[in-house]
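1. Structure for this input, please:
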Amino acid sequence: MTSLSDIRSFRFRSVDGPALMAGLIIAVPVFVTLIAGLVNGGGDAWSHIRDTLLVGYTGGTLGMLALTGIMILITAVPAAWLVTMYQFPGRGVFEWLLILPLAAPGYVLAYAYADLMGLMGPFQVAIRDVTGLSARDYWFPDMRNLPGLAFVLTCALYPYVYLTARAAFVSQSVCALEAARSLGASSFRRFWQVALPAARPAIAAGLALALMEAAADYGAAEYLGVPTLTFGIVRAWQSFGEPAAAARLALVLVAIVIGLILAERYTRGRAGSQQSSTRWRTVSRARLPLGAGLAASALCGLIFLVAFVLPVSRLVWLVMESRDSIAPIGRALFNTLILAGSGAALAFVLALVIALTVRQSGLVAGFARLMAST
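-> You can find the predicted model right below:
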């Protein structure tokens, strides 16, 4: 935090230049959105959106975030605990396989699952072929709604929480777990009352990051037809032709993101755990009995199957099915690689510059850290 004494004794140091530049690069689009949303009126389009659509957009976004957060937690945290604390068949493979869904964007998974679960998808076609029923005679999950969107975003984003939770479990106090075991605590009680409270700050940070990604998603929400703020922003800009109205909707989205950041910081607070000198000792994984080990393997395999194998396999199948009519993608692939490489390099440089100022005090360091958190 920047104090009043920092303001009074402010002196521009050589190390402040890169930090200031990094902070400004991040801050410019945020400030432009704030100014455009607050200064410009938005015209009749904004009045229409405010009176008829804003509640739906905001409610859809908040409902999506709540449902996605719950689904991410019940998916990622148990998986991280299992691969960290127990030895079971395939554990070493699942440890990295469960990260792979990060490579599949949410809108790609939305397209794949909408096709898989659709009326003419392989699952419903198989049901009708086997049973002889018509589409009206049975119920089947519909992906084009809020739960479907939350499911797709969970598949795409749960690795954020999985990675942070696994890192927290690996670096936890081994002595605390051993003490709990010596006092007769069951495996579930050691997880619920010892490991989970210690890992809560890391889990909250990963969840906040995943939910900020979910809040900014447009492709999946648009394709599945769920009204969210990002859907409204693009619609206000393209359909209504009112950038000012889109900026005002963006302000609501920025407020939600700031709320997620504040909630994460409040949850983290001064949380921590007292570690003993043995904290860096490798966690001793307990070997699960055959039945429990197979159940753990099945759980991890099911998560990987649903989040990655099924949608990616469907996409590969569709590509092979229509390979004769696919347009050349060489140029698009080249542009994608250039944009991805440039963006990753810029993000790395900005993150490195800001990370080097973490232990610095002063106005510039505080400004850079604040912008990085947004």
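
2. For the rest of this, base every contact and every neighbour count on C-alpha atoms.
-> Will do.

3. quick one, strands of this structure?
-> In the chain, the strands defined using DSSP state E lie at 86-87, 286-287.

4. most neighbours per residue, which of those strands?
-> Of all the strands of the chain, strand 86-87 has the most neighbours on average by mean count of other CA atoms under 10 Å, namely a mean of 18.

5. To check against the first, give me the structure of this:
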Amino acid sequence: MVDLTHSSSANKPKFNWLKVAAIFIAATLSLPILVVLVNVLMGDGDVWRHLYQTVLADYIQNSLLLMLGVGIGAFFIGVPCAWLTSMCDFPGRKLLSWALLLPMAMPAYIIAYTYTGILDFAGPVQTFIRDLTGWSYGEYWFFEVRSLGGAIVMLTLVLYPYVYLMSRAAFLEQSENTLEVSRTLGYSGRSAFFKLALPLARPAIVTGLTLVLMETLADYGTVQYFGVNTFTTGILRTFYGFGDVVAASQLAGILLLFVTVLILLERYSRHRIRYHASGLKKASSRRINLTGSRGVLTCAFCLFPIFFGFIIPVSVLAYWAAFKAELPDARFAQLAWNSLYLAGVAAMIAVILALVLSYAIRLNRDRSVSASVGIAGLGYALPGTIIAIGTIVPLAWLDHRIIDLVKYYSGEKVGLIFSGTLVALLFAYTVRFMAVSLGAVQNGLGKIKPSMDMAGRSLGMSPLKVLTRIHIPLLKGSVLTALLIVFVDVLKELPATLVLRPFNFNTLAVRAYELAADERLIDAAPASLMIVLVGLAPVILLSRSISSRVEHSKVESAE
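-> Purely as a prediction, here's the structure:
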């Protein structure tokens, strides 16, 4: 006899907690963006009208010029270096192919502090010129590092690796058959590059440039130190100077519009263009041999951004830290602990949430989950200033409601629970860097065959047990990568930390910024150097990953 009661209850749809959790997490992480958008429509507009009449045009002009200059610089460094290390063979190519990524470890504000100490009027370069020539102030021209042009140079030196990385991956994937056809049509190596290889790599180059421009818009430390008025400096100045959250949100809304346009342009470029390689053999398996003066010039060209973007600033920082700065004491140890602790906790939170969101997509193919996860990953495209403003408003509101309730029912006074504490910082970091951990976890999860899920479920495991006992052990590499990258990104983050840090709480990034603002560049060296050295870890990991993919590609081509 069939138990109809049991059958009907078994057929009832179970509560999908993973789907609900994913949507709830995504909604929570999107809260800062919604707050900024709502605040754009609020307020009486007095401060906004003042900004419009005085500095808004300056913010727009400087932001656009900065984006244009950095975009051009990153393109003309990143793309040629990617082509030369992928398609040509010259002395030092193997070393340079991964060393070109080293400037990624250097935060823009730290390289700005370093070159200011080198090139400013009291720096060693101008002092040497005056000692050598006998000239005094005003009798010679020298590049003004604290300027819009200086900010463009600093940002270009540390952001070109985004374009280099994307372009090199595209060039390595191009088919040798395609380039051979170009030679039969009479194309020289130069013509093949401009008429064939460059158009084929266009989607990857545009993606890299989009990342560069978004990072340029998000920068605060460099432009603030150089006195360049952009949206990021304007948002923080309005927030602190006027104490007007609404006006700061309105500026953040314009900046958000800039970022949205960049994202749409990048997606439009990928949507409209599709290229497919013909043939399995990669073009990089038959490189152009550059010898003699051509090889030396090529090596020098690729060494140029490494020398100025990493070797010089790191050498100067190491010299200052070792011989001129104050010796690290207990306060420096506390700063290091604050930074490492905060970065570690933020990385753990981001990776745990990324596992939940990625697994929710794996189990639920409906659009609501995919859309939710997509929203959760938007934070990386937003500057830290926008996320900071969007975080402090709802958390401050929630704190005041809790304070009022506790006072009403018990008469007790309680302090701030969320805003003004590490909770606000950790939430902002999670919003900002969720996309990084999501990308790494989803990439690893995609390599696990669905049959592993089926095997686990057939053994009576719940979805949670399948995730914890099967997937997570197989995802150790991806999880470690996500942890490491988020850890270093949090360690370097400046604008959100400046806005949201608790009272009397400092990190290495904030301390370096404060010392540089007081013109104590040498004393800022130990904190700056530690940030750079820790930042080398994901760069080395990325270099090894690229090298292993290239070797794997060579094996497949040989087969």
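
6. Now the TM-score, please.
-> Overlay of the two chains. TM-score (TM-score structural alignment, normalised by the length of the first structure): 0.89; 363 aligned residues with a CA RMSD of 2.4 Å.

7. just the helices in the stretch 201-350 of the first structure please.
-> For the stretch 201-350 of the first structure, the helices defined by DSSP state H, counting those that start in this stretch cover 219-224, 229-238, 243-268, 290-304, 310-321, 330-356.

8. Which one of the strands of the first structure lies nearest to residue 184 of the first structure?
-> When those are compared by CA to CA, strand 286-287 sits nearest residue 184 of the first structure, at 15.6 Å.

9. residues in the second structure aligned with the closest one?
-> Under the alignment (TM-score structural alignment), strand 286-287 of the first structure falls on residues 288-289 in the second structure.

10. Compare the helices of the stretch 201-350 of the first structure and report which one is nearest to residue 46 of the first structure.
-> helix 243-268 (5.0 Å).

11. burial of residue 292 of the first structure, as a residue count?
-> With neighbours defined by other CA atoms under 10 Å, the count for residue 292 of the first structure comes to 12.

12. whoops, I mixed them up, residue 95 of the second structure
-> Applying other CA under 10 Å, I find that residue 95 of the second structure has 10 neighbouring residues.

13. Residue 41 of the second structure now?
-> Taking other CA under 10 Å as the definition, residue 41 of the second structure ends up with a neighbour count of 14.

14. That one corresponds to which position in the first structure?
-> Aligning on TM-score structural alignment places residue 41 of the second structure opposite residue 38 in the first structure.

15. Look up how far residue 127 of the first structure lies from its match.
-> 54 Å (CA to CA, to the nearest Å).

16. mind listing what the match of residue 41 of the second structure touches?
-> Contacts for residue 38 of the first structure (CA atoms under 8 Å, 6 or more residues apart in numbering) come out as residue 248.

17. hmm, back to that, check how far the match of strand 286-287 of the first structure sits from its aligned residues in the first structure, on average.
-> Stretch 288-289 of the second structure differs from its equivalent in the first structure by a mean of 1.8 Å after superposition (mean CA distance after the TM-score superposition for the first structure).

18. Contacts for that stretch next, please.
-> For stretch 288-289 of the second structure, using CA under 8 Å, 6+ apart, the contacting residues are 87, 88, 89, 90.

19. For whatever residue of the first structure lines up with the last one, the count of nearby residues, please.
-> Translated: residue 90 of the second structure. Matched by TM-score structural alignment, residue 90 of the second structure corresponds to residue 88 in the first structure. When neighbours are counted by other CA under 10 Å, residue 88 of the first structure registers 22.

20. ok, and the closest non-adjacent residue to residue 88 of the first structure?
-> residue 293 (4.7 Å; CA to CA, 6 or more residues apart in numbering).

21. Thought residue 90 was touching the one you found, still the case?
-> No - contact criterion CA atoms under 8 Å: residue 293 of the first structure and residue 90 do not qualify, at 9.4 Å.

22. higher neighbour count, those two?
-> residue 293 (19 against 16).

23. show me the contacts for that one.
-> Going by CA under 8 Å, 6+ apart, residue 293 of the first structure touches 87, 88, 89, 287.

24. one step back: quick check: of the contacts of stretch 288-289 of the second structure, which lies closest to residue 220 of the second structure?
-> residue 87 (36.8 Å).

25. quick one: contacts for the closest one?
-> By CA under 8 Å, 6+ apart, the neighbours of residue 87 of the second structure are 171, 172, 283, 284, 286, 287, 288.

26. circling back: for residue 310 of the first structure, find the nearest of the strands of the first structure.
-> strand 86-87 (26.2 Å).

27. Mean deviation, the closest one versus the second structure?
-> Mean for strand 86-87 of the first structure is 1.0 Å (mean CA distance after the TM-score superposition for the first structure).

28. can you check stretch 175-182 of the first structure too?
-> Counting by mean CA distance after the TM-score superposition for the first structure, stretch 175-182 of the first structure comes out at 1.6 Å.

29. Can you state the residues of the second structure onto which that stretch aligns?
-> Mapped onto the second structure using TM-score structural alignment, stretch 175-182 of the first structure spans residues 177-184.

30. Centre of the chain to that stretch, how far?
-> 37 Å (CA atoms, centre = their mean, to the nearest Å).

31. Same check on stretch 480-498 of the second structure?
-> 9 Å.

32. mind listing what's buried in that stretch?
-> 481-498 (16 or more other CA atoms under 10 Å).
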